[in-house]
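In: dropping a prediction and its sequence here:
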Amino acid sequence: MVKTRQELDLEYENGGFIPDAQSYADAWEAASAAFRDAHAGEYGVAYGENPRAKFDLIRPEGAAKGLFVFVHGGYWLQRHKDDWTCFGEGAFDAGWAIAHPGYPLAPEVRISEITAHIAQAVTALAARVDGPIVLAGHSAGGHLVARMAMAGVLPDAVAARLSHVLSISPVSDLRPLIPLTMNDTLRLDAAEAEAESPALGKPLDVPVTVVVGAQERPVFLDQSRWLSEAWDAKQMILPGRHHFDVIDGLRDADSPMMKAALG
């Protein structure tokens, strides 16, 4: 039986299936504001011309072990870098410099343009911090960091410094999004969806861990598996976790995902 558009939309709906979903976003924003208040950093540094093309960079005391970059999600449609600062906490506590790039959103730009913005941000950050680079991203951010691990996206010198990519609950194949209502805003066509799908491309020789919560919507379990299988990457399925709390481990330097990412 052919599914209706409404049925397809529900497959990619997260908040409606998580009790008290708004409380998670409220908690992220509060914890992130508190983290920024507690730590001096370089905030709102422009890396491009778009007003949202800015990053925050917070350095640990002493020499940083490397650079940890977190790319937020929101289906390329919403959210802001300031909502997610707290998810650099684990890496910061482990002695890494942490960065949170913002990026313009659809419909102002297409997904391929967002990919280019993240590459520009990572390149600008790499010029400021020496050492290995770990990229982590959640949901649409999981897609974006996976794109950074593909040939021709980052400059060779920057790509050579990638030590790990942590793709959390990613959308790895964009083709299923084409019939969804959100695509009225994303404007994906078949060519862009294929080109922007990490699961349809080949990765660089970089360690990749794909993380997903066992209690996530079935399509996110599928999307994560598709990337893990296509790239022969380690998949980490976290028991009891859903789309909004699967990222909590980023705040703990000793969590399984952070141990995998930081080595």
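Out: Here it is on my side, so go on. Quick caveat: nothing in here was measured; it's all calculated off a predicted structure.

In: going forward, measure contacts between C-alpha atoms and count neighbours the same way
Out: Will do.

In: so which bits of stretch 101-117 are buried?
Out: The neighbour-count check on stretch 101-117 (16 or more other CA atoms under 10 Å) flags 101-106, 109-111, 114-117 as buried.

In: report the two of the residues you listed separated the most.
Out: Pro101 and Arg110 (17.2 Å; CA to CA).

In: helices along the stretch 51-200 of the chain, start to end?
Out: 89-93, 111-126, 140-148, 156-159, 183-186, 190-195 (DSSP state H, counting those that start in this stretch).

In: for Gly15, which of those helices is the nearest?
Out: Among the helices of the stretch 51-200 of the chain, helix 140-148 sits nearest to Gly15 (CA to CA), with 14.9 Å.

In: between helix 111-126 and that closest one, find me the angle.
Out: 70 degrees (axes from the mean of the first three to the mean of the last three CA atoms, to 10 degrees).

In: which residues does Ile178 contact?
Out: Neighbouring residues of Ile178 by CA atoms under 8 Å, 6 or more residues apart in numbering: 188-190, 193.

In: which of those sits closest to Lys259?
Out: Ala193 (32.4 Å).

In: who's in contact with that closest one?
Out: Contacts of Ala193 (CA under 8 Å, 6+ apart): 173-175, 178.

In: report the separation between it and Pro170.
Out: With distances taken as CA to CA, to the nearest Å, Ala193 is found 14 Å from Pro170.

In: adding another structure so you can compare the two:
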Amino acid sequence: MGRRTEAGYVFRDRYPERMDVYRRFDEASAAARATLPCKRNLAYGGHPRQVFDLFPAGNGAPLVVFVHGGYWQSLDKDRYSFVASSLLSRGFSVALPNYPLSPDADMKAIIGSVSACLPAILDTLEAPPPLWIATGHSAGGHLAAMLAMNAKACNVPLAACAPISGIFDVEPLVETSLNAALGLDVERAAALSPMRRPPPCCPLTAFAGASETPEFISQSERFVAHWRASGQPAELVSLRDKNHYTVLCDLLEEHSEIAEGITRAAKAFRREEKRIEWR
């Protein structure tokens, strides 16, 4: 395996604040579940991890689907309930799905599982939302992009894809120790990479910490270029002083760049809808 590639993606020891960040997330998430309206562990399939939480904002609210990371082999939606606090206060309903993990499930099955959650989420809402936005962190950014690309049959319009520090080209991971659980070869990795697929017809707002590894920054830069090459609008928002673990701390701040970026995307979609209606 390439030593540089390994260091670019496997870096727990590089960020000693990681466990403190996770404790902060856990505390904020417990508070969110205790104080916000929440429907917990709703099934969207037969696997024990095919469940989602829904934080509804009421009829007429747009929907955000947030997919957690963990390199497709760890973590859980419960750690990220705090995401709903920032977005619910801005008028969004928020759904957080779990999904089967590697090595018990391969990446293709995980992508299929996440894609299957959207119809169940929409059926749980009392009324169809006017739009939905796909987001997620790290491997969840990959899964959010694939969810956006696979949601063609959905009768609710996709307003934007907004991945956070995502992985869009899976092929470099074949050379890392992460592949022991993922079991990928170069051909399968290419087939499962959003970078190799045509983007859906919607804008992309990608977020990345300015203090990420060069490999992660490059992932977002290249994905934005890929999206633009298809003729769709795309932007990269760099979050100052944030690394791969602290980037989501932005959503704990009053003036969250991520939450504001998602809000801008929803507003832009609604403006465009009105412009088309008045033609």
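Out: Received, thanks. Model, not experiment: these values are computed from the prediction.

In: coming back round to it: reformat the contacts of Ala193 of structure 1 as CSV; add distance to Val206 of structure 1.
Out: Converted to CSV, the contacts of Ala193 of structure 1 look like this (distance: CA to CA, whole Å):
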residue, distance to Val206 of structure 1
Asp173, 20
Leu174, 22
Arg175, 25
Ile178, 29
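
In: drop anything exposed from those residues.
Out: Counted by 16+ other CA under 10 Å, those give 173-175, 178 as buried.

In: select only the buried ones of the contacts of Ile178 of structure 1 in PyMOL?
Out: A single PyMOL command selects the buried members of the contacts of Ile178 of structure 1 (16+ other CA under 10 Å):
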select buried, resi 188+193
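
In: element containing the aligned partner of Glu49 of structure 1 in structure 2, please.
Out: The alignment partner of Glu49 of structure 1 in structure 2, by TM-score structural alignment, is Gly46. Following DSSP states H and E, there is no helix or strand that holds Gly46 of structure 2.

In: ok, now how distant is Gly46 of structure 2 from Ser115 of structure 2?
Out: Gly46 of structure 2 is 14 Å from Ser115 of structure 2, by CA to CA.

In: which of those two has more neighbours?
Out: Legend: neighbour count by other CA atoms under 10 Å for Gly46 of structure 2 and Ser115, higher for Ser115 (18 against 8).

In: return the residue of structure 1 aligned against the more buried one.
Out: Matched to structure 1 by TM-score structural alignment, Ser115 of structure 2 sits across from Ala119.

In: and for Ser86 of structure 2?
Out: Ser86 of structure 2 maps onto Gly90 in structure 1, by TM-score structural alignment.

In: how about the contacts made by its match?
Out: 249-254, 258.

In: also Phe25 of structure 2?
Out: 79-80, 82.

In: let's see 10 Å
Out: Under the criterion of CA atoms under 10 Å, 6 or more residues apart in numbering, the neighbours of Phe25 of structure 2 are 19, 31, 78-83, 248-249, 252.

In: against structure 1, where does stretch 199-218 of structure 2 fall?
Out: Going by TM-score structural alignment: stretch 199-218 of structure 2 matches residues 203-222.

In: buried residues in the matching stretch?
Out: Applying 16+ other CA under 10 Å to stretch 203-222 of structure 1 flags 203-204, 206-217, 220-222 as buried.

In: just stretch 164-183 of structure 1 next, same as before
Out: Here stretch 164-183 of structure 1 shows 164-175, 177-178, 180, 182 as buried, counting by 16+ other CA under 10 Å.

In: so which bit of structure 2 is it matched to?
Out: Going by TM-score structural alignment: stretch 164-183 of structure 1 matches residues 160-179.

In: ends of the matching stretch, how far apart?
Out: OK, stretch 160-179 of structure 2 end separation, CA to CA: 30 Å.

In: filter the contacts of Phe25 of structure 2 to the buried ones?
Out: Buried among the contacts of Phe25 of structure 2 (16+ other CA under 10 Å): 78-83, 248-249, 252.

In: and the strands in structure 1?
Out: 42-46, 54-58, 67-71, 97-101, 133-138, 162-168, 208-213, 234-238 (DSSP state E).

In: of those, which is nearest Leu8 of structure 1?
Out: Nearest to Leu8 of structure 1, of all those, is strand 208-213, at 20.4 Å by CA to CA.

In: on contacts alone, who are the packing partners of that closest one?
Out: Helices and strands touching strand 208-213 of structure 1, by 3 or more CA pairs under 10 Å, 6 or more residues apart in numbering; DSSP states H and E, are strand 133-138, helix 140-148, strand 162-168, helix 218-231, strand 234-238, helix 256-262.

In: just confirm Ala162 of structure 2 contacts Arg264, I think it does.
Out: No. At 11.1 Å, Ala162 of structure 2 does not count as touching Arg264 under the criterion of CA atoms under 10 Å.

In: may I see the buried residues of the host helix or strand of Ala266 of structure 2?
Out: According to DSSP H and E, Ala266 of structure 2 maps onto helix 257-277. Residues 257-259, 261-263, 265-266, 269 are the ones in helix 257-277 of structure 2 that count as buried (16+ other CA under 10 Å).

In: that one packs against which elements?
Out: Packed next to helix 257-277 of structure 2, using 3+ CA pairs under 10 Å, 6+ apart, are strand 63-67, helix 82-88, strand 132-137, strand 158-164, strand 204-209, strand 234-239.

In: mind putting these in CSV, distance to Asn41 of structure 2 included?
Out: CSV is the format used below for these (distance: least, CA to CA, whole Å):
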stretch, distance to Asn41 of structure 2
strand 63-67, 14
helix 82-88, 15
strand 132-137, 18
strand 158-164, 23
strand 204-209, 28
strand 234-239, 32
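
In: identify whichever of these lies nearest to Arg275 of structure 2.
Out: strand 158-164 (14.9 Å).

In: mean distance of the closest one to its aligned residues in structure 1, please.
Out: Overlaying structure 1 shows strand 158-164 of structure 2 at a mean distance of 1.0 Å from the equivalent residues (mean CA distance after the TM-score superposition for structure 1).
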